[in-house]
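[1] quick one, fold the following:
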Amino acid sequence: MTEVLTQIVLVIGASTELSILAKATTILVLALLALWMSRRVPASVRSLVLASTFGILFVLPIAAVVTPPVALKVGTSDIRSEITGLSAGIGHGRDEHPVPPSSDRSASSARNRSPVSIRLLLMTAWATGAVLFLAPVIETARRLRRMRRSARRWLNQETLVRTLSREAGLHRHVVVLLHDDLLVPFTYGVLRPTILMPADAQNWTNAEIRQAVIHELEHVRRSDWPLHVLARVVCALYWFHPLVWRAWRCFCLESERACDDAVVRSAEGIAYAEQLVSLARRLSRCAPAPVLSMANRGDLAARVAAVLDTTQARGRVGMLGRGATLVIAVALVACISPLKATSGTSALARAQAPAQNTSSVAFEQASVMPHTPGKPRGIPPLIDGRFTAGDSTLRELVRIAYGDPFTRFEFQVIGGPAWVDSDRFDIEAQVGSGLNIGASWHPRVVAMLRTLLADRFKLEVLSETRQLPMADLVLANSDRKLGAGLRRSAGNCIDLLAGPLPNPSEPQPDRWCGFKFSGPSVLTGQKVSMAALAGGLSNRPEVDRVVRDRTGLEGAFDFHVEFTSDARSASNASSTRGANASPISPALLTALETQLGLRLEAKQGPVDVLVIRHAEKPTEK
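    Below is the predicted model:
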């Protein structure tokens, strides 16, 4: 059960939208719980809590996007069982051992495309709902402006309004208007607050007029109109969330109760309750009243009960209370908005699995030696079950062992002592006679490599998520037409390379598959998926960032692209790339668009990284 919850939390943390929704739900639950626990406190306090809640919900998505994420580590299983990426050649700009793509590229492409389609569908549904729920708010504002223009000033009561405004501590000019189409009083306006009264209010008693004006002036003093408009906008943004609508109903009720308390402080409760019932009776024969009307049928019973309850606490919130609420709200946004759930259990490469499992993922024999000059660089296919990795740094080996080279790159492996980039090693190992495969990037082989790194280098790594420059690989043409240098290929690298090697005594077929870098400004690929192409571009110094496949193209492709190389050098330390990535080479951008029909869109986003927590130089064995 705990593992299931952990995986749910990690899924939520991996999605910006789900993360915002989870945080909003947490805020709403806390607010409604606080409301339930403070049933006997003044309505003004409860209303302030709800107003702050809607303010937090409004700011939360913006803050979650613009603030750097803070990793909230949660326990999960060892990364060795989670990262099933495959190893490949690690040569840079060399073509001795072309790099094969991942073993499940077609499935990966489908996975990449499907979530995008579902996400687009959900975002479209959300946007449609938001527009539909915002439309009544906009229409109400337009209707109220028309009513204001057609209303007439109630000159006989302006003196009363000024007097009551001073008593309420309100230092703004408030206009009182009469309108023939109104049935109940209500307040409207931000910069020019206006109280609109029904035309027959001229026939009300002085006490009824005074009670109505006090109620509406309290709305003006509390700035209830702009707060309610903000709350309605938030409701439109979270229209699918039932707790938001529950908070909205409570906010409307508590706002009215706070204004009722202002009336009851200077009026007789029974008389005021009778006036509320009388006004609500008018509304029973017509459409609902505008926002912030004095009477509302839905909450009438609760308001009358509160007015007649002599034990109910009443009063306004002072400056200290408002300031404290603002500080708490800002602190809550600052604390919760950047949180992002990530895998927190030590994703250690130290082999600590049970003995029966360790033996199944370990090389039969292995030697790790300092690099001998002259030995070839890279990881060639297995020959007679022998695994070799020549002229490789530990950072390169970690990247191979803990992720597909087309989805994890050297600048995503950070930390560690200086020698992990400077010292180079030669590894020779025997995978065992029972594993009859030719591909050195087979999952079993890279699992053995992880065990070797844990044993000989005492390696420990952690998985984290950081904000880094990235890019999306998309189609450049709206008609989805591919460029002349990009064409579909028959077959795939998996079928070609994953099986046993052919008999050495027989003529060798052309088993070249993957990427070939023929010079600094020529890229060639055979039987590669779009995800693999995106990964290959990520390793180029001209791109210098993670590239995600967003083309939606399935299957394998052959490609050839030439461009004018700039002054960048692949010798830049991979561990310093990523966070300080240079802009993408304009020459490469132009070549991709004109020759392949593809485009790179640069952006900033969350990127998974591996942090080397501990590593020791190996003893020679």
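[2] CA atoms for contacts and neighbours, from now on please.
    Noted.
[3] wait, residue 617 touches residue 457, no?
    Yes. Taking contacts as C-alpha atoms under 8 Å, residue 617 lies within contact range of residue 457: 5.8 Å.
[4] show me which of these two is the more surrounded one.
    The residue with more neighbours, out of residue 617 and residue 457, is residue 457; 19 against 14, by other C-alpha atoms under 10 Å.
[5] for that one, list the residues it contacts.
    When contacts are counted by C-alpha atoms under 8 Å, 6 or more residues apart in numbering, residue 457 touches 615, 616, 617, 618.
[6] how about a markdown table for those, with secondary structure and distance to residue 379 added?
    Shown next, in a markdown table, are those (DSSP: H, G, I helix; E, B strand; the rest coil; distance: C-alpha to C-alpha, whole Å):
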| residue | secondary structure | distance to residue 379 |
| --- | --- | --- |
| 615 | coil | 22 |
| 616 | coil | 22 |
| 617 | coil | 21 |
| 618 | coil | 20 |
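[7] please provide the structure for the following sequence as well, for comparison with the first:
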Amino acid sequence: MLLALALSIVVPSSLGQSGSSAPAVNAAGRLPVYDVVAIKPNKSGSGSLDVEEHIDIYNAKNITVKSLLEEAYGVREDLISGVPGPIGSAHFDVMAKIVDPDASAIRKLTGRQRGSMLLPILIERFQLKAHTETRILPVFELVVISNGPKFKHSADQKGQDTGTSIQGSDRGVQLTAHGINMTSLASSLEGQVHRPVIDKTGLAGNYDVAMKWSSDTVPSSEANAGPSIFTALQEQLGLKLKAAKGPVETLVVDHVEMPSEN
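    Modelled structure (predicted):
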């Protein structure tokens, strides 16, 4: 990925110039704001990350700046550049609270909007300045193979995605989705193949899909003996991930500092 970034074609976003905050900052101004924020260094050396989020609370233990940026901007960590080494390797405990929350309004927020609520924290406490850039990078195109697709339309075509679950264990990984469209399915696959996935299926409407594949993070065993995600897509769904290059939105950090402590 680093090599791909070095060789990529860069198109600066008209919405985010160097030294300015990315577009999501504007959206954050209309969102609930955390009134009380506490940030402390986490020097435990633990590799685990614990994030707890409720109506009025965001509590992250052992989180990195890149993980915060990923939540705030909806951009995967491998598409974020410009974070200096010492800050990039540091871990923090971030505790934020809304003093008088409007519970009904907060429940209506999407996951993307909840993530954007972290932007004021990054700007005020980490002195963040960043912008987006569209780069031509390796991607996967999700396409239908000759004898596909091997799944059916959802019974409810009026509703949106009613639930997507990806669960992993020593027996492999399973994806189950009801009422999902192909754009959302492509997005769900991105975290599994670590590359942007673009829907090129040409399939409209909502579908019910289910597939299983072997985990690449669990040592190979008889319990985990199954097809790769690429093979599973073809055999179980009649779809294929085709390697290509395409425009991908990345986040470039122009300035970030160690946060001020309480």
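[8] among the contacts of residue 457 of the first structure, who's most crowded?
    residue 615 (20 neighbours).
[9] residues in contact with that residue?
    Here residue 615 of the first structure is in contact with 416, 417, 457, 458, 459, 460 (C-alpha under 8 Å, 6+ apart).
[10] all the helices of the stretch 301-450 of the first structure, in order from the start?
    319-336, 355-358, 394-401, 419-422, 443-456 (DSSP state H, counting those that start in this stretch).
[11] may I see the buried residues of the second one?
    Right, the one you point to is helix 355-358 of the first structure. Residues of helix 355-358 of the first structure classed as buried by neighbour count (16 or more other C-alpha atoms under 10 Å): none.
[12] which residue sits closest to the corresponding residue of the first structure for residue 245 of the second structure in space, ignoring its chain neighbours?
    Matched by TM-score structural alignment, residue 245 of the second structure corresponds to residue 604 in the first structure. Nearest non-adjacent residue to residue 604 of the first structure, counting by C-alpha to C-alpha, 6 or more residues apart in numbering: residue 469, 4.5 Å away.
[13] looking at it, that neighbour is touching residue 603, isn't it?
    Yes. Judged on C-alpha under 8 Å, residue 469 of the first structure makes contact with residue 603 at a distance of 5.9 Å.
[14] so for those two, which residue has more residues nearby?
    Applying other C-alpha under 10 Å to residue 469 of the first structure and residue 603 shows that residue 469 carries more neighbours, namely 22 against 12.
[15] for the corresponding residue of the second structure for the more buried one, helix, strand, or coil?
    Counting by TM-score structural alignment, residue 469 of the first structure corresponds to residue 138 in the second structure. Three-state assignment for residue 138 of the second structure (DSSP: H, G, I helix; E, B strand; the rest coil): strand.
[16] strands of the stretch 351-500 of the first structure, start to end?
    365-370, 386-393, 413-415, 424-430, 460-475, 486-488 (DSSP state E, counting those that start in this stretch).
[17] can you check the distance spanned by stretch 251-262 of the second structure, start to finish?
    By C-alpha to C-alpha, to the nearest Å, the extent of stretch 251-262 of the second structure from end to end equals 28 Å.
[18] quick check: what element follows the helix or strand where residue 236 of the first structure lies along the chain?
    Taking DSSP states H and E as the criterion, residue 236 of the first structure maps to helix 224-237. Downstream of helix 224-237 of the first structure, the first helix or strand assigned by DSSP H and E is helix 242-264.
[19] that next one to helix 224-237, inter-axis angle?
    Angle between the axes of helix 242-264 of the first structure and helix 224-237 is 170 degrees (criterion: axes from the mean of the first three to the mean of the last three C-alpha atoms, to 10 degrees).
[20] just how off-centre is helix 242-264 of the first structure within its chain?
    32 Å (C-alpha atoms, centre = their mean, to the nearest Å).
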